[in-house]
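K.L.:
Sequence isn't available, so here's the structure alone:
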């Protein structure tokens, strides 16, 4: 997929961001770590040097499928640019096949896309915000930011349960089990594991669909595209977010960014 062509430059940028963020964490908790004032100053100096590099990276070469973005590419953080490419090359083909099948399968796929849209908003906001450090208001704002993803997963599973015993149940169960991968934004370390484990869960019902329908059929293509989607998600997360989502150490308070985004 085209998103792979962006990984090399993005990986370096994301790791610089992660290092800068962790150095900021260390500098903000020097007392608990037992660092001397001079050592703390060194940590802060290193973080100050790295932060501009991570927050103002060189523009990666973009290879989009042609779908319009909500904002011009030059205004987007590299995180969101990568995510947009992943969506266009991964989610869109799955959504197209789901629409061809129609009915509750299409309805559920639309909800899955809504979940990825919510993740895009999270990435855009976090790229402008500092990580909450014991700030209850910011932590509450973060919880509210994640709530739409929880709502999507609940709606996806509701459709599954309401159609138990129907011919579409195995397909609906495939998506329901895989949808837990959407929670990766709340995982602080190795979020790709969440995608891999969710894909493994989805195999149980997905493989049943493959047994029920001949190779090359619309349903078989649908399952294979779903598998490819979450395989690509795991690869994307492994490269772009090896330590979880990266906050902006020089950004604004999360509550302020959320308010500004909603305006």
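P.N.:
Okay, I see it. Computed from a prediction, not measured in an experiment: that's the story for all the values here.
K.L.:
okay, CA-based contacts and neighbour counts for the rest of this
P.N.:
Will do.
K.L.:
Was I right to think residue 148 contacts residue 118?
P.N.:
Yes. Using C-alpha atoms under 8 Å, residue 148 is in contact with residue 118, at 6.5 Å.
K.L.:
Between these two, point out the one with more neighbours.
P.N.:
Between residue 148 and residue 118, residue 118 has the larger neighbour count (other C-alpha atoms under 10 Å), namely 19 against 16.
K.L.:
Comparison target, given below:
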């Protein structure tokens, strides 16, 4: 009996140990399943995650930048006929001459490059209003003024006076952009004005220095080619693009950054309303340069208050022989700018 009791106790102990081991194994298995589920949940992409985060593991293909807009036929022709064909050879000869001639010629180069910018703008833009177009002529006006300034600066260089005058008379040809419906003849007129002085250069330097004669012929050839170009590509005026964008925005985007903001324009007169100025007249006014004083009438001695005590005492001015009535203040101003015979 004792033996049977001991055997039953041993069997019961083994069964308990097996149950404990089985329970332990079940706990381990359950824990592993839970851990696996959590790991899968962590590894799985969230349905609420941003699309950019999900796509970060697979970056999108590189998108190449948009190709630059191809130049229009008129711009290509300008580069070929004007810049490469005539301007660059002309500037090379000017560089060989050097000095003031080269200085003024380089400004002419800048002028024709500014003209290219305007033609480029027109090829991709709708024609703007007259007022907006006037504001776009600023670079051309500035360069023409600079050409005149060189002439005034070196006015005492008598041997080069005809060089300066040839360029001064010829560069307003770029004003064809303001002329319609026949701009080419305008270029021809400016070419004729320059020819008078260019011929003097040819005459004076024919036996002295062939570089100067080549320079004079080169400038006339540049104007001839400009007239040909305008005839072929801008027959009735500067060609705009009816399907293009805003011309002023293109011009502003193309312009170099300015070092400082320009001062605000003076306030307009409130009592008068005037129409927009004629663009073609702007170039004629700019081209006067120092010659603007040529229209002044010589003041006679009897009209000068410091020469005529009686006139100074009366405070009156005798009637001038030429048309026009001037105040005393205006007359005194003109005295300081009068010329002697």
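P.N.:
That came in fine, so what should we check first? From a predicted model like this one, the values you see are computed outputs, not experimental measurements.
K.L.:
Give me the TM-score for these two chains.
P.N.:
In this superposition the chains share a TM-score of 0.66, using TM-score structural alignment, normalised by the length of the first structure; 187 aligned residues with a C-alpha RMSD of 2.0 Å.
K.L.:
now the helices: where do they sit in the stretch 151-263 of the first structure?
P.N.:
Counting by DSSP state H, counting those that start in this stretch, one finds helices in the stretch 151-263 of the first structure at the ranges 169-178, 192-212, 218-240, 254-262.
K.L.:
Single out the most deeply packed of those helices.
P.N.:
helix 169-178 (a mean of 25; mean count of other C-alpha atoms under 10 Å).
K.L.:
Comparing it with the second structure, how large is the average distance?
P.N.:
By mean C-alpha distance after the TM-score superposition for the first structure, the fitted helix 169-178 of the first structure averages 0.8 Å away from its aligned residues in the second structure.
K.L.:
Could you do stretch 145-155 of the first structure as well?
P.N.:
Looks like 0.9 Å for stretch 145-155 of the first structure (mean C-alpha distance after the TM-score superposition for the first structure).
K.L.:
Would you check the span in the second structure matched by that stretch?
P.N.:
Matched against the second structure by TM-score structural alignment, stretch 145-155 of the first structure falls on residues 136-146.
K.L.:
Quick one: map residue 227 of the first structure onto the second structure.
P.N.:
For residue 227 of the first structure, the residue aligned by TM-score structural alignment is residue 220.
K.L.:
from memory residue 211 of the second structure sits against residue 95, does it?
P.N.:
No. Counting by C-alpha under 8 Å, residue 211 of the second structure does not reach residue 95; the two are 10.1 Å apart.
K.L.:
What residues of stretch 12-30 of the first structure count as buried?
P.N.:
By 16 or more other C-alpha atoms under 10 Å, the buried positions in stretch 12-30 of the first structure come out as 13-27, 30.
K.L.:
how far out from the middle of the chain is that stretch?
P.N.:
Its chain's C-alpha centre and that of stretch 12-30 of the first structure lie 20 Å apart, by C-alpha atoms, centre = their mean, to the nearest Å.
K.L.:
equivalent range in the second structure for that stretch?
P.N.:
Using TM-score structural alignment, stretch 12-30 of the first structure pairs with nothing in the second structure.
K.L.:
Equivalent analysis for stretch 114-123 of the first structure, please.
P.N.:
By TM-score structural alignment, stretch 114-123 of the first structure lines up with residues 110-119 in the second structure.
K.L.:
what separates the aligned residue in the second structure for residue 255 of the first structure from residue 130 of the second structure, distance-wise?
P.N.:
Using TM-score structural alignment, the partner of residue 255 of the first structure in the second structure is residue 248. From residue 248 of the second structure across to residue 130 of the second structure, the span is 12 Å (C-alpha to C-alpha, to the nearest Å).
K.L.:
residues near residue 47 of the first structure, how many?
P.N.:
23.
K.L.:
Now it: closest residue in space, sequence neighbours ignored.
P.N.:
residue 20 (4.9 Å; C-alpha to C-alpha, 6 or more residues apart in numbering).
K.L.:
Have a look at how far, on average, stretch 103-110 of the second structure is from the first structure.
P.N.:
Stretch 103-110 of the second structure sits 0.7 Å off on average (mean C-alpha distance after the TM-score superposition for the first structure).
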